[in-house]
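Participant: got a structure for you, letters missing:
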């Protein structure tokens, strides 16, 4: 059988989640003459929203800012995964993006050839294993930063005894579609966004749900509806209302984060007061809802209408703060000696991070170790030509950052075309001090810092977490930069020529 012919495009986008679809939209809006294709390992669009199917899966950011700037969100601010998937499908269909996607297609390796100024990207069909190749001038990685095929679960002593006696252990990332927990005792291990979503969603159907946490997280109740947004959507045209709601929420997010950073003690007291108001009188708030770290050292967990606190107050759920000694045949024995009976244990214990979907990347035959690279403007890698990536905010809505990165990427490609360049790569200054790319203290981040790119001390090597600053730098700032080297006629990147 003859091998499939190479597919040649200007831009190959890897991933058909919220980032990949956004990149496709901006590319075809601003550079309609450019050809592009999207490869997606799964069988549907949505990325993380197609992967996660555990009970109650929902956003932990408001959809007015988590949704796209160009497409108004019409539902409630905190949305279910199902409604987010519908929104993304509608976006892909409305803008003709869906027809550019090759599903069940995973990237194996990507090789850059300076002489040709092209990437050769080998892909494989996830069902048949059949391989083919794409050739492209630009590679855009919209893969996020965690592994889709596995989540993180620690080794628990005694787990075999528990499962051998008929107990079930599941990770939310690989939720079995046929799991029936009706009338069963459930223990959810963890205290992050996934755990605080699962507990109220399972409570009431299960006999009882216990959230077992090693230490507390900050949990903030928010109204499930946005009354200001509802009013604006009634009296203004759809797009104008969306712009105002989005601006309002951006400013609120930014102000909240800055206040938490500047006045952590006061922020802690306010969150504790909000929690105590939602819990029964005499509840040990400081034992179960008083973290050891300051607000926004890790991401705050949002609970719409305080549903977690309502489940605790109703007696269908509880929080236990302790560590695990061992699983038993009937549940979990804790270090304190307490025993939690369980039929089902859910390990909401985090993610495994993975840079660029685990793809092998080479430049002129040299393998790129991404942990030795430094991120340029939070979207390119030092000394790697014509490769862009998108990672959203960790202290705000993911898509706010992604939209700006996609806009800047399109401006960069247009700048190269207008000056006749075919290659660009960031050049790392000598002796640049570096630090981790994700300036975030979550356990899943700390476990993988040695595998991820680094960032520098200041822009353009610092990855900004401030949306308003990024609007200035990415949307309106210059493309030409002394650290960004352009080349023509497939020469190796040389000194930058300033934009005219």
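Facilitator: All right, it came through fine. A quick note: this is a predicted structure, and the numbers were derived from the prediction, not measured. Residues are numbered from 1 along each chain as shown.
Participant: please count neighbours and contacts with C-alpha atoms only from this point.
Facilitator: OK.
Participant: which SS state does residue 132 fall under?
Facilitator: Look at residue 132: counting by DSSP: H, G, I helix; E, B strand; the rest coil, its state is strand.
Participant: that one contacts residue 8, doesn't it?
Facilitator: No - between residue 132 and residue 8 no contact is recorded; they are 11.5 Å apart, counting by CA atoms under 8 Å.
Participant: give the contact list for residue 218.
Facilitator: Residue 218 sits next to 271, 289, 290, 291, 295, 300, 301 when contact means CA atoms under 8 Å, 6 or more residues apart in numbering.
Participant: repeat that for 7 Å
Facilitator: Under the criterion of CA atoms under 7 Å, 6 or more residues apart in numbering, the neighbours of residue 218 are 289, 291, 295, 300, 301.
Participant: what distance do you get for the last one to residue 142?
Facilitator: The one in question is residue 301. Distance from residue 301 to residue 142, counting by CA to CA, to the nearest Å: 25 Å.
Participant: neighbour count winner among those two?
Facilitator: More crowded of residue 301 and residue 142, by other CA atoms under 10 Å: residue 142, with 27 against 20.
Participant: who's in contact with the more buried one?
Facilitator: Applying CA under 7 Å, 6+ apart to residue 142 gives the contacts 13, 14, 15, 19, 20, 389, 390.
Participant: any idea how far it lies from residue 481?
Facilitator: Distance of residue 142 to residue 481, computed by CA to CA: 24 Å.
Participant: got another, please set it beside the one above:
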């Protein structure tokens, strides 16, 4: 796609959105609907819409959340597949952007490198670099909305192993999947046990000679129907929006209920998930140790396999699971710490993401450089003592978009409140008696590695990060804008 021309008017934009993925496009649609007079633009570092769903192109790429909750609240998901492939999700995002007239507001190929706030002007000055030419462009905006995700698009988490140079085959990272990689009839080892690995294994097994998933420790894996039978039935008798709304709330309620049960009764939940895995595998395949994790359910995110495709590939002998660690690469494969050797023609390192907040840009407020890990998150979406700024960050135990939809709706409420009361600045002020806590209570490796990157949450509201849609809805959608923590004022200095 071509790069849209930048506005030449010296007047700052009302809102600058960074990122044209699922969150950024949704935010723009909310702005156009709820704040139709606001002038906005979107900066997107890549050359197309879609974010994650355009970047990842590995075999089988799909959502691990149902699309009736991962989809936008205002745009029904009409595809029959509830657990959808990446191309379908990308098409959905692009279709939404076209329908709402968002595409014309996107400036492709510009990566934000620095954002500087001036209280005197009540304005952000954002410096963006054209990734092809290196040209720097300055954009000014009254409100900055970051929808750039939470991981690096340029780097993945990539552990190094002894003997890699001796291995005769390719070593592949899913985030940078080679277009010309032919794995037909090849022996493949996928290293990892997260959502990417459990997606890759059955997809590659369709053409490979055999695929082995090599994991250090098992993950909870749950088989769910690829299609939602209730959604399919409702669409036959009800208008599309009504059917979508009912299905959305049904799935949302079910996910919250199962999460609460899992956290309240972890041992019982573990037994149930492991038993379901055993039923999927059949009597010829052992569930322990490969599908019986050491941690409790939802200490890490559960993996969903539509229609049990991973288990089916194992039953058919096309795939297998090995629980062990890599000692070193050999010319013909991998030698494990147990002494076992895994033959491989191709090794795929599905070893995780590298967390990167705010797209890696430098954030400065009135000459003070802000470090994200020293800031506290207000209502899960704004940063302490950073004015006119919001961050789209979704749920870890439910669909990402549920939270980003709430965030976009809140920002629209906030902007309207500021207009009604003549305020130029809105800033959540950190309270001295609120104790800092980790932003996410997750034991996943990529979260643990990001301790110096992620901000903090607080010990009480409105600084707590709920992993609960109903609590967030009460706090964000219906809570008071002027709550005593959010401070307002005119141009000149921070209130």
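Facilitator: Arrived safely. Being a predicted model, the structure only gives us computed values, none of them experimental.
Participant: highest neighbour count among the contacts of residue 218 of structure 1?
Facilitator: Neighbour-wise, those (other CA under 10 Å) top out at residue 295, 24 neighbours.
Participant: doesn't it belong to a helix?
Facilitator: No - secondary structure of residue 295 of structure 1, determined by three-state DSSP: coil, with no helix assignment.
Participant: my read is that it contacts residue 265, right?
Facilitator: No - the pair residue 295 of structure 1 / residue 265 is not scored as a contact, 8.6 Å apart, by CA atoms under 7 Å.
Participant: and residue 470 of structure 1, what's its match in structure 2?
Facilitator: The criterion is TM-score structural alignment: under it, residue 470 of structure 1 has residue 472 as its aligned partner in structure 2.
Participant: equivalent analysis for residue 456 of structure 1, please.
Facilitator: With TM-score structural alignment as the criterion, residue 456 of structure 1 pairs with residue 458.
Participant: for its match, give me its contacts.
Facilitator: Under the criterion of CA under 7 Å, 6+ apart, the contact partners of residue 458 of structure 2 comprise 376, 434, 435, 436, 437, 464.
Participant: confirm the last one sits in a helix?
Facilitator: No - under three-state DSSP, residue 464 of structure 2 sits outside any helix and is assigned coil.
Participant: residue 30 of structure 2 -> structure 1?
Facilitator: Alignment of residue 30 of structure 2 against structure 1 is given by TM-score structural alignment, with residue 26 as its counterpart.
Participant: compared with structure 2, how much does the strand or helix carrying its match deviate?
Facilitator: Residue 26 of structure 1 is located in helix 18-30, with elements delineated by DSSP states H and E. After superposition onto structure 2, the average distance of helix 18-30 of structure 1 to its aligned residues comes to 0.7 Å, using mean CA distance after the TM-score superposition for structure 1.
Participant: report the buried residues of that helix.
Facilitator: Burial within helix 18-30 of structure 1, assessed by neighbour count using 16 or more other CA atoms under 10 Å, is assigned to 18, 19, 20, 21, 22, 23, 24, 25, 26, 27, 28.
Participant: ok, now stretch 363-377 of structure 2?
Facilitator: Burial within stretch 363-377 of structure 2, assessed by neighbour count using 16+ other CA under 10 Å, is assigned to 363, 364, 365, 372, 373, 375, 376, 377.
Participant: equivalent range in structure 1 for it?
Facilitator: Going by TM-score structural alignment: stretch 363-377 of structure 2 matches residues 361-375.
Participant: what's next to that stretch, contact-wise?
Facilitator: Counting by CA under 7 Å, 6+ apart, the neighbours of stretch 361-375 of structure 1 from elsewhere in the structure are 109-114, 381-382, 384, 450-455, 461.
Participant: how far is it from where the chain is centred?
Facilitator: The chain centre lies 23 Å from the centre of stretch 361-375 of structure 1; the measure is CA atoms, centre = their mean, to the nearest Å.
Participant: got it, and stretch 219-235 of structure 2?
Facilitator: Here the centre of stretch 219-235 of structure 2 is set off from its chain's centre by 21 Å, with CA atoms, centre = their mean.
Participant: that stretch maps to which residues in structure 1?
Facilitator: The aligned range for stretch 219-235 of structure 2 in structure 1 is 217-233, by TM-score structural alignment.
Participant: would you mark the buried spots in the matching stretch?
Facilitator: Residues of stretch 217-233 of structure 1 classed as buried by neighbour count (16+ other CA under 10 Å): 217, 218, 219, 220, 221, 224, 229, 232, 233.
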